[in-house]
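Colleague: Please find the sequence and the predicted model below.
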Amino acid sequence: MCSCIIDCLNCFQGKINVREIYEDGHPEQNIIYGEIIVQLYPGQSDPGKAASVQLYSSSEIDPDTGIGKLSQKIYLKNGKIEKGMHKENEVKSKRYILEFNVEPGFGRPGAFLMRNEHKHKFFLQSAFVRDPYDQIIHFECNSWIYPSNLTKKGRIFFPNRCYLPNQTPDGLVELRIEELARLRGDGTGERKEWDQIYDYDYYNDLGNPDKGLEYIRPVLGGSQSYPYPRRLRTGRPSSNHDFRTESQPESFNIDIYVPPDERFSPKKLSEFISNVIQAAGRFVMLEAKAMFKEGSSHFESFNELQQLFTTTRVQGVEERVVKILKPAVPNDLLKKIKQVIKKNPVKSPLPEIIAGNKFAWMNDDEFGRQMLSGINPTVIQCLQRFPPKSKKGVWSLIKQSDIEQNLDGLTVQEAMNQCRIFILDHHDYLMPFLSRINTEGIRAYASRTLLFLRSDNTLKLLAIELSLPSSLPRMEINRVFCPAINGTEAALWQLAKAHVLANDSSHHQLINHWLKTHAVIEPFIIATRRHLSVMHPIHRLLDPHFKDTIQVNALARSMVVNAGGILEKTLFSGPISMELSSALYKKWRFDEQSLPMDLIIRGMAIYNENLPAGVQLLFEDYPYGSDGLDIWIAIENWVTEFCSYFYKDDDSVSSDYEMQNWWSEIRNVGHGDKRNETWWYSLTTLGDIKQVLTTLIWTVSAFHAAVNFGQYMYAGYPPNRPTSCRKFIPVEGTHEFAEFLRDPDKFYFNTLPTRSEMTLSIALVEVLSRHMSDDANLGQELSPKWIDDQRIHQSFKKFAHELKEVEKKIRERNGDPKLKNRQGPANIEYELLYPGTSSNKGSDGGITGRGIPNSISV
């Protein structure tokens, strides 16, 4: 063998020169070379010779097993740490050279089996082998490999080559079927962290009856009263006090079961823990400081509130923090928090909403602009009738005379005919819940807000109606407020806007963010893993868009949306938050999650079949709509080329049994409470599959980015987006009104959430708004070898180029002074739908407000 083989084998996979490897330039039919890359988590040793690999042939079948021939075992050896400087406790990558001696006639390798006899799990990033015919076969693994004494079996990995079920190489046919059956499991038993099994369950793990009556929550999903998407089954036993509710871990635990393929990589896990510790340490230190300070539980001035974003040290705080956390936090996590506390990381970045102008958020025009280009831009809709009417037949008290003076000389009917009156409607869905919400210091209304579209396409606030339930049937208690700039009326107007924003904040978190991205997507991921082989082209297309979502959702169920979790502690909806989410799931339709359909339904666009997306916006200066449509078109073009390559006609779609099983399970199980709806696509045509996949990719990438990554920018300063209100707006002649007149500013601050609630909500949105450094943005490849097909790579390059053109358009729009909603009084450029394809390493990390990650990964 050539003397340079060792040097060649240490090269990166694509640089290995087969003519240097094989003596006299001719391949030896019984030697197959390759490489495996493993990520090493800090503090754990590498697997080394304790891990073994075997190859399956894709072309030659073993007559005894009926599957591809299996090579002899080889063990990982000669591993080398990736070149480059590594900091202490940083995740490192290690490469291992593979050399398989296979029997003559083994054929082309098509899969590999890995066993881990080591005491630790390790993270297998990727692998490749060069077959005897000089072709490289790549494997994207990205999974934790657990010790064999736990799993009792090895892990099979299939290549990045795509085959529809009827095109599968002979040696892989039975392996493909067996692997999908293994992933589905039998639906029994408690899942252990090393299990690679996907099954469904109801949201029966939100409550904790064993902790007390106040922690009882209804099971969501499986009933007409509480419909909901399904989540990943963990199989934990029932709680002691309610057999319908799953028991909870006895102590704080971030390791809720998710399959190894769905778990964070070592790099991301390290970064995520660091971000959470930073935010949690900051929160508890601020809480401890508040304990040292006598006075109100509320902030008392804007200056005091803005001190949250400065660094100050108070004697004794660190010791108090450790004392608070010690009973609830594991020792290893407490140790890390102590390290953070010593560095005193109390300073948070200054939210952009107050960075340039501390009081721009109070401006009525900024309020209107954020309905079009803030973090909840999909609620506003064109008003269809005046006055608005509830579904129970109760008419709004907003009078025509109150608003016509602000319609630029138009009558209400004329303005409606021109599609120039809009409504932010948080009324009907909230009214049934308000009697239960308005207890224990919460004071919430249902709201309707009317706005007028000026000739420059900015929105003018017209009126706010705040409503409460009445004891009389078909009656409500209503109050109407109109804009004012001076005196008592102006102070009341600011209070009215605070109540509207509290409505909008809860809707944003519970519905547009949690429900319409995180929750509704999980059944699609589970069904994909259960029914679409990793060799299926649609699995390969969707896989980057499902990265880390199941783990993120599991963490959310344990800390954010659960009983006593962060959302219940901060949102005005409190303990009924997830019931509210369930109520609005009743209205959810998958087909209406496409951007063009959503814009049509809300009256923000009209059909125009001559345009690429088939719709035309009512006005150009709707940043979410205009940027979103450009991205939607790019995704649709990419999906169309991809699907048309693998599916030649409608028959090839309807005959794909993996795809048909996938879609059937999504409709009948994953979203089983919607199984009888008639709006589901049939998925028997190429057109159907293009719409389904475009909607899925749009939802997990661009839509999620639009409602998530601007949270700290806008909600990091709580007065701009309060999450609850503690006082009703006072009525003239009452003691509360006298209190309001004595000090309107103090009354306003006492209306806002408490110090504790504000600091907790800031900590949450800071974590949620951070891009993670190992996530690729839309139009970027997680790996250059994510699919072994040059035609698809060329199509993807076209997709990436199209997104770069979208970036240029966004920069031009943001620089156009005629488009006033692109920046507004707060001078914040709209970049939440800026793809960010130019970065070589995906999302750069941090709170950038730009970049569209491929998946819901935070």
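Modeller: Received it, and whenever you're ready, just let me know what you need.

Colleague: Going by C-alpha atoms from here, please, whenever you check contacts or count neighbours.
Modeller: Will do.

Colleague: Next one: residue 101 relative to residue 318, how far apart?
Modeller: Plainly put, residue 101 is 60 Å away from residue 318 if you go by C-alpha to C-alpha, to the nearest Å.

Colleague: and residue 784, how many neighbours?
Modeller: Neighbours of residue 784 under the rule other C-alpha atoms under 10 Å: 9.

Colleague: my bad, residue 166
Modeller: Residue 166: 12 neighbours (other C-alpha under 10 Å).

Colleague: quick one: contacts for residue 718?
Modeller: By C-alpha atoms under 8 Å, 6 or more residues apart in numbering, the contact list for residue 718 reads 758, 761, 762.

Colleague: How far away from the center of its chain is the longest helix anywhere in the chain?
Modeller: Longest helix in the chain, counting residues (DSSP state H): helix 266-292. Offset of helix 266-292 from its chain centre (C-alpha atoms, centre = their mean, to the nearest Å): 21 Å.

Colleague: Structure two is appended below for comparative analysis:
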Amino acid sequence: MLPELFAIIRFSSESHINAYLPSETPETLRKLREEELATLRGTGTGTLNEWDRVYDYAFYNDLALPDNGPHYARPVLGGSQDLPYPRRARTSRHNTLTDPDTESRLHLFNLDIYVPRDERFGHLKFSDFLAYSLKSIAQVLLPEIRSLCDKTINEFDTFQDVLDIYEGSLKLPSPGVASQLRNLIPYELFRELVRNDGERFLKFPVPDVIKASKTAWRTDEEFSREMLAGVNPVIIRRLQEFPPVSKLDPEIYGDQNSTIKAKHLENSLDGLTIDEALENKKLYILDHHDALMPYLTRINSTTTKTYATRTLLFLQNDEQALPADLLKRGMAVPDSSSPHGLKLMIEDYPFAVDGLEIWDAIETWVTEYCNFYYKSDEMVESDTEIQSWWKEVRYQGHGDLKDRSWWPEMKTKDELIQSCTTIIWIASAFHAAVNFGQYPYAGYLPNRPTVSRRFMPEPGTPEYKELESDPELAFLKTITAQFQTLLGVSLIEVLSRHSTEEVYLGQRENPYWTCDAEPLAAFERFKQKLIEIENNIMERNKDKRLKNRNGPVQMPYTLLYPNTSDYSREGGLTGKGIPNSKDVYHDPAPDISIGWFLFLGQGYPSGRRKPND
């Protein structure tokens, strides 16, 4: 027989060899396709077991512990106009004894929670997760941790006390406590506790923000830089009216417009008036006022104290100044001559500059993929599975907001492309930008305190005298206490780590995910574009004119570095890399609803329901 008559056929259990739209599915496969959809959709009722692959929705009705008493009651998030919220994945845990509307929570160390079988961690990833999660076990070791405090129990007395948790390490629990742990937690967790591969219990790596300098984080320059290149670079917006105004209902909250006057600012505006600074797009604001004000009284009635703050910033002449979001916040203006169709108001805005390149690459890949399978708008509108998926996303995944006018109708290719691009951006690049910098920036708690325990001291009080005589001690008494710091640092270290099995944007676990040549070629172009972006980011980080790329702490901005070119699978606290999607290893917060189509380049051709990845 002639060799040219033979062809290699590769079969993958995690992929479709030939992608068929519903209308093009061969008759012999239609029943199997329908059965697969039924398996993934489930019935919406009953107990879900380890072997199931059902993706279903539920309200956030598992935040309370009503069996412990009325003090532990919590409202259900989602399902009402008062508390609208995206849905979570249904796990089918039994209801609590005292409240049939509240789903029970598992014991702290109980790992037996339903996750669709296709989403369960592999052995290596699960081992990593256990090892890093054990850092949060400190809450059962309170007596041991308290014994390490030198002067004041549960307080840091100096900044050196804070540094000691990185430069030294907390000892493994004593034999008595270790025995107690062995009785409390599963064997797998205890084994990870005593592992000898260098991941010592409660030994914290030095956060990047204090590696080069232990004091640079204190500067005003670094404070402002982190609004553009830190762990939350999506709140800052351009100030377009002065004084800042509130959108809160004055009938309920009174006049909440800012009392800041021009005289408070004009000495800091390089000779400009307020109107001139606004006209020249020099004033920016970090505004938490309206978000916090409705809850201020309730928060301040507890041991936690806070202010509904507005922080104004001035763009100085020695500095350089994602699409819809940037325009909405006034951080960019439309500009057809610019590469991405808009011009940034602050050119040295690392999150926006890198993010626009990533967005453009994703959008190009999605467009090429969609255009291969959908030749017209009519093909999108007539695709029953696309329409069912979008209806599910809108009416089930986000049912509280289903009637909002901004929902795409999903009747055109452009709506499909923009929706998929947005989903991919949020679940991959946006998440990477706000998640993997948590430990590098906030692992040193004084840089990003999680709690304020008292108000700013008033002149004439003992607290004010302490602030004058020992500002460091006054600061440490105000922010997160020692024990809570250890718990917080433990948690964000886990959330900031990449798995050793991470698959980054532009990578594939299996290169033979489809037999369609054009999607394969488009994905290769996507991969090469991301590698090009990696090089662009590294070059920008070397540009000394771009101060916000490194800042006083000398910490290069790499949170949107795709890491597509890296197949080393090293994982850990790298501070870079955009995973294909987010999962509980990275973020326990609710995810957006994710449909089957083009799931971050996975190329599922039809019917795959993934409400919460």
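Modeller: All right, it came through fine. From a predicted model like this one, the values you see are computed outputs, not experimental measurements.

Colleague: After the longest helix of structure 1, which helix or strand is next?
Modeller: Using DSSP states H and E, the helix or strand that follows helix 266-292 of structure 1 towards the C-terminus is helix 302-306.

Colleague: What is the corresponding segment of structure 2 for that following helix?
Modeller: Under TM-score structural alignment, helix 302-306 of structure 1 corresponds to residues 159-163 of structure 2.

Colleague: Residue 798 of structure 1 maps to what in structure 2?
Modeller: In structure 2, residue 798 of structure 1 lands on residue 525 (TM-score structural alignment).

Colleague: Its match and residue 532 of structure 2, how far apart?
Modeller: Residue 525 of structure 2 sits 10 Å away from residue 532 of structure 2, going by C-alpha to C-alpha.

Colleague: circling back: can you pull the contacts of the match of residue 798 of structure 1?
Modeller: Shown in contact with residue 525 of structure 2 (C-alpha under 8 Å, 6+ apart): residue 365.

Colleague: Check which helix or strand it maps to.
Modeller: Per DSSP H and E, residue 525 of structure 2 falls inside helix 517-542.

Colleague: Next, the mean deviation of that helix compared to structure 1.
Modeller: Comparing helix 517-542 of structure 2 with its match in structure 1 after superposition yields a mean distance of 1.2 Å (mean C-alpha distance after the TM-score superposition for structure 1).

Colleague: how about that helix: buried residues?
Modeller: Judged by neighbour count using 16 or more other C-alpha atoms under 10 Å, the buried positions of helix 517-542 of structure 2 are 519-520, 522-523, 525-531, 533-534, 537, 540-541.

Colleague: Which helix or which strand is home to the residue nearest to residue 236 of structure 2 when sequence neighbours are not counted?
Modeller: Nearest residue to residue 236 of structure 2, sequence neighbours excluded (C-alpha to C-alpha, 6 or more residues apart in numbering): residue 286, at 4.9 Å. Per DSSP H and E: residue 286 of structure 2 is located in strand 283-287.

Colleague: In structure 1, what range does that strand match?
Modeller: Against structure 1, strand 283-287 of structure 2 falls on residues 421-425 (TM-score structural alignment).

Colleague: Distance of residue 237 of structure 1 relative to residue 194 of structure 1?
Modeller: In this view, residue 237 of structure 1 and residue 194 of structure 1 are 18 Å apart by C-alpha to C-alpha.

Colleague: more crowded one of those two?
Modeller: More crowded of residue 237 of structure 1 and residue 194, by other C-alpha under 10 Å: residue 194, with 19 against 14.

Colleague: which residue lines up with that one in structure 2?
Modeller: Aligned counterpart of residue 194 of structure 1 in structure 2: residue 51 (TM-score structural alignment).

Colleague: on that earlier part again, and the match of helix 302-306 of structure 1 against structure 1, how far off on average?
Modeller: Following the fit onto structure 1, the mean deviation recorded for stretch 159-163 of structure 2 is 0.8 Å by mean C-alpha distance after the TM-score superposition for structure 1.

Colleague: What is the neighbour count of residue 356 of structure 1?
Modeller: As a burial measure, residue 356 of structure 1 scores 14 neighbours (other C-alpha under 10 Å).
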